[in-house]
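A.B. asks: this one's structure only:
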């Protein structure tokens, strides 16, 4: 019996966040939770991209998505913040720079 940790032949590795990438994302998330703007999140890893989605309320559609697409690293940059309507709010190669989109916006809860 062989315990080979490598993926099977033909299977591609999934894209996911590492600890250095999750740290600034979770700092922004924590700040927005403390302000009462966000209440929940989901992390998805896939073949082409990883996604950190934030929600204003549980059960709603994601308010924002932070995407990592390594295939775009040499072109537009692998990081993107996508708004609720699917519009790309910011894209780039440097995660902290892309996350600054949340610093420049004034968020208000509308009920």
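C.D. replies: Now that the structure is in, tell me what you want to look at. What you are looking at is a predicted structure, and each value in this text was computed from that prediction instead of being measured.
A.B. asks: contacts and neighbour counts: CA atoms only from here.
C.D. replies: OK.
A.B. asks: where do the helices sit along the protein?
C.D. replies: 19-34, 95-99, 101-104 (DSSP state H).
A.B. asks: right, so those: which one is the most enclosed?
C.D. replies: With neighbours taken as mean count of other C-alpha atoms under 10 Å, these reach their highest mean count in helix 95-99, at a mean of 17.
A.B. asks: center of this protein - which residue?
C.D. replies: With distances taken as C-alpha atoms, centre = their mean, the residue of the chain nearest its centroid is residue 66 (2.6 Å).
A.B. asks: check contacts around that one.
C.D. replies: In this structure, residue 66 makes contact with 51-53, 79-82, judged by C-alpha atoms under 8 Å, 6 or more residues apart in numbering.
A.B. asks: before we go on, here's another structure to hold up against the first:
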């Protein structure tokens, strides 16, 4: 049990020890860290490729998830299905294998790296010679 003796920011326990005043914003940041998000330039790169593929009729929908440990841009053929691809940003892997990765439906990593622009090149199509 605690009895408030010195105003709303101090409390005294039954043993007589005064508790420490903690800033609520600092406490919330420590308890619930902000989720990982894509920055504007990262979204520009992703949406540029997404727009091109929508124009070609290959993709139709997307979803963005901001989780505690990673940010995920999911790409769908149809909105009711599993995502065809997931572009993930995981800052914990930045020093090791690279923070960015492209993952297909099966969960296989198609490409991983430190720079998003290089990782997104997995969606570039190879030019083919067409005979007439």
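C.D. replies: That came through, no problem. Bear in mind the structure is a predicted one, so any value in this text is a computation, not a measurement.
A.B. asks: related to what we said a few turns ago, farthest-apart pair in the contacts of residue 66 of the first structure, please.
C.D. replies: Using C-alpha to C-alpha, the two most remote members of the contacts of residue 66 of the first structure are 53 and 79, lying 13.4 Å apart.
A.B. asks: neighbour count: these two, which is higher?
C.D. replies: Between residue 53 of the first structure and residue 79, counted using other C-alpha atoms under 10 Å, residue 79 has the larger neighbour count: 26 against 19.
A.B. asks: show the contacting residues for the more buried one.
C.D. replies: By C-alpha under 8 Å, 6+ apart, the contact set of residue 79 of the first structure is 66-69, 73, 91-95, 98.
A.B. asks: just those residues: which are in strands?
C.D. replies: Residues from the contacts of residue 79 of the first structure lying in strands, with DSSP state E as the criterion: 66-68, 91-92.
A.B. asks: quick one: map the residue nearest to the centre of the first structure onto the second structure.
C.D. replies: Correspondence of residue 66 of the first structure to the second structure, assessed by TM-score structural alignment: residue 87.
A.B. asks: ok, now residue 48 of the first structure?
C.D. replies: Match for residue 48 of the first structure (TM-score structural alignment): residue 69.
A.B. asks: thanks a lot, catch you later.
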